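# could you work out the structure for the sequence below:
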Amino acid sequence: MNATTHAEVLELEPVTRQASPLATTHSTALAPNSPAAMMMAAFAQGISPEEIGKMMDVQDRWERKEAEKAYNVAFAAFKAEAVRIVKGRKVTDGPLRGRDYAELHDVVDAVTPALSRHGLSASWKLTKDEKDWIEVTCSLKHVNGHSESVSMGGPPDTGGAKNILQARASTKSYLERYTLKAICGVAEGGDDTDGESPPAAVPLHLLSAARDAAMGGWASLSKHIKALSPEDREALEPESYSLKKAAKDADKKGAAQ
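The predicted structure is shown next:
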């Protein structure tokens, strides 16, 4: 390289390079309604951490109450659909030979579409898995976050020619079927009716009002039931267990707060 060329190279303007997209920094802005953003805003107004904690506890309780209300409305609407489960399997041996029964998939196929229409979904967990005892818990959850659950347990089903794994799988399937039926409050056609037709569905307006009263506790539910006509009380009878349970649960939650 000669001197002239070298000088020309030295006199070139420096090249300005564009910053690589990978080098850009991520925004650390907080969502306006996030707990962190609300806490920072409260701090800026001079509110103490203790007061902020109390405010957030109140907000949390309110949100949980609203989620429970939404669950109750959705469940009442689900029950109003009067889901029927078809017995798709016939017993081929044993003392119950010739009887029909519903398998797990029959129950799932029957309740899932109606649950989904009202923002509800069911799932299971194996909450106890011991050599001689299996427990399954079925949870029913609403899209707003509230959920309720029921558990049932039993020993491995060693009847017939089942091996160890088949015995445990049989019990697990049985428990999933019955916990799903219990949490949804549904029955197979003919269950425990001695051949009679299953009871009619509770009218939605009656069930929804009773569930709202049950959320206020046992005293609230009792007052509501007493104010009903004899005909309406009789119509609510198929849901008496779930209403009493909801009222007792509401009293327990109130005592814990």
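# C-alpha only now, for contacts and for neighbours.
Noted.
# now do the SS call for residue 83.
coil (DSSP: H, G, I helix; E, B strand; the rest coil).
# and this one, so I can compare the two:
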Amino acid sequence: MSAEPLPNENIKPLTVRRPRAVAPAAAPTSPMDIVRAALATGDVELYREAVVLAKEMDALAARKAFDVAMADAKAEIPVIKKNRRVGFDHKSGGDRTEYSHEDMAEIARTVDPILSRYGLSYRFRVSSEINAPVRVTCVVSHRDGHFEETTLTGGRDDSGKKNAIQQVGSTITYLQRYTLKAALGLAASADDDGRASEQPAEEATYTPPPGSISADQVAFIRDELEAKGASETAFLGWAKQKRIEDIPATHFGACVNALAKFRKA
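As a prediction, this is how the structure comes out:
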């Protein structure tokens, strides 16, 4: 029986080295990361799809930033004060129309610093073709690139003793105020020489049916009728409604166009 060999002290035990785990590549986290990753593959079609996706992601982010900025700005914008009293004699003579409103300078003075603080701005596009209604578009933009437009049209303001240029200018100014107010969802303080306090309680608390025009649109129609000295009753007869507040929102554009045809009652 042979003896077991003695262990050799010079032989070291074999060490098994496990391969080091390789961390997975980080997934693209931004639109440009996606484009770069697609470009690195050398696949032209994949690159084109990545560019389209990146643009959609940028647009979505810009829209979200716009909505947040608008909400924050709206929370700080106060009610606009009516700072102007306007009056004019009708061409037919005798009667006179007077009403209060907030001018563009008052609106700008109130909203511009707040909008700027949240990266918002506004501008106007105007169209006034021959024998066509005046068209004004208010464009509200955010610094991240998203913008939204609000458009109104109206007939030339031939109230008072305005010449042709003054009629167009008056309508442009009027529509600039209302498109900006509509775009920002602004409200103007009431200044009706105490007439509101004389209204019955149910008038002050009246709730229009769902789908009706907004309070700003109601004010627009009333101010337009008052500026022209036109009859609200006649207008409601045309609109086939008991109240201006009941007019469906889908009919507002037709109402604005129809207002140009209404004259002093």
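# quantify their similarity with the TM-score.
After superposition, the two chains reach a TM-score of 0.56 (TM-score structural alignment, normalised by the length of the first structure), with 165 aligned residues with a Cα RMSD of 3.2 Å.
# tell me the spacing between residue 136 of the second structure and residue 156 of the second structure.
12 Å (Cα to Cα, to the nearest Å).
# which position in the second structure aligns with residue 61 of the first structure?
In the second structure, residue 61 of the first structure lines up with residue 56, judged by TM-score structural alignment.
# what's the neighbour count on its match?
By the criterion of other Cα atoms under 10 Å, residue 56 of the second structure has 13 neighbours.
# just the one 10 residues further on next, same as before
With neighbours defined by other Cα under 10 Å, the count for residue 66 of the second structure comes to 24.
# who are the contact partners of it?
Neighbouring residues of residue 66 of the second structure by Cα atoms under 8 Å, 6 or more residues apart in numbering: 141, 142, 144, 146, 147.
# circling back to that earlier point, and residue 136 and residue 156 of the second structure? Which one has more around it.
residue 136 (25 against 21).
# helix, strand or coil: sort out the residue nearest to the more buried one when sequence neighbours are not counted for me.
Spatial nearest neighbour of residue 136 of the second structure, chain neighbours left out: residue 126 (4.6 Å); criterion: Cα to Cα, 6 or more residues apart in numbering. Classification of residue 126 of the second structure using three-state DSSP returns strand.
# after superposing, tell me the mean distance of the stretch of helix or strand residue 137 of the first structure belongs to to the second structure.
Per DSSP states H and E, residue 137 of the first structure falls inside strand 134-142. When the second structure is superposed, strand 134-142 of the first structure averages 0.5 Å from its matched positions, counting by mean Cα distance after the TM-score superposition for the first structure.
# show me what counts as buried in that strand.
Residues 134, 135, 136, 137, 138, 139, 140, 141, 142 are the ones in strand 134-142 of the first structure that count as buried (16 or more other Cα atoms under 10 Å).
# pipe those into JSON lines and attach distance to residue 242 of the first structure per row.
What follows is these, written out as JSON lines (distance: Cα to Cα, whole Å):
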{"residue": "134", "distance to residue 242 of the first structure": "25"}
{"residue": "135", "distance to residue 242 of the first structure": "22"}
{"residue": "136", "distance to residue 242 of the first structure": "20"}
{"residue": "137", "distance to residue 242 of the first structure": "17"}
{"residue": "138", "distance to residue 242 of the first structure": "16"}
{"residue": "139", "distance to residue 242 of the first structure": "15"}
{"residue": "140", "distance to residue 242 of the first structure": "14"}
{"residue": "141", "distance to residue 242 of the first structure": "16"}
{"residue": "142", "distance to residue 242 of the first structure": "17"}
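# between those, which is nearest residue 162 of the first structure?
Of all these, residue 162 of the first structure sits closest to residue 134, with 16.3 Å by Cα to Cα.
# in contact with the closest one, which residues are there?
Going by Cα under 8 Å, 6+ apart, the list of residues near residue 134 of the first structure reads 126, 127, 128, 153, 154, 155, 156, 168, 171, 172.
# run the last query once more with 7 Å
128, 153, 154, 155 (Cα atoms under 7 Å, 6 or more residues apart in numbering).
# the third one maps to what in the second structure?
Spelled out, that is residue 154 of the first structure. By TM-score structural alignment, residue 154 of the first structure lines up with residue 154.
# count of neighbours near its match?
Residue 154 of the second structure, neighbours per other Cα under 10 Å, totals 24.
# residues touching it, list them.
133, 134, 135, 171, 256, 257, 260.
# tell me the one among the residues you listed nearest to residue 110 of the second structure.
Looking across those and measuring by Cα to Cα, the closest to residue 110 of the second structure is residue 171, at 22.1 Å.
# how near is the closest one to residue 70 of the second structure?
Taking Cα to Cα, one finds residue 171 of the second structure at 27 Å from residue 70 of the second structure.
# got the buried residues for whatever helix or strand residue 172 of the second structure lives in?
Secondary structure from DSSP H and E places residue 172 of the second structure in helix 164-184. Residues of helix 164-184 of the second structure classed as buried by neighbour count (16+ other Cα under 10 Å): 167-172, 174-184.
# what's the mean distance for that helix versus the first structure?
Relative to the first structure, helix 164-184 of the second structure is 0.5 Å off (mean Cα distance after the TM-score superposition for the first structure).
# distance from the next helix or strand after that helix to the middle of the chain?
Downstream of helix 164-184 of the second structure, the first helix or strand assigned by DSSP H and E is helix 201-204. Computed by Cα atoms, centre = their mean, to the nearest Å, the separation of helix 201-204 of the second structure from the middle of its chain amounts to 30 Å.
# mind giving me the packing neighbours of the helix or strand just after helix 201-204 of the second structure?
Next along the chain after helix 201-204 of the second structure, taking DSSP H and E as the criterion, comes helix 215-228. On a contact count with 3 or more Cα pairs under 7 Å, 6 or more residues apart in numbering; DSSP states H and E, helix 215-228 of the second structure meets no helix or strand.
# compute the inter-axis angle for the lengthiest helix in the first structure and helix 164-184.
Ranked by residue count under DSSP state H, the longest helix found in the first structure is helix 49-80. Going by axes from the mean of the first three to the mean of the last three Cα atoms, to 10 degrees, helix 49-80 of the first structure is angled at 90 degrees with respect to helix 164-184.
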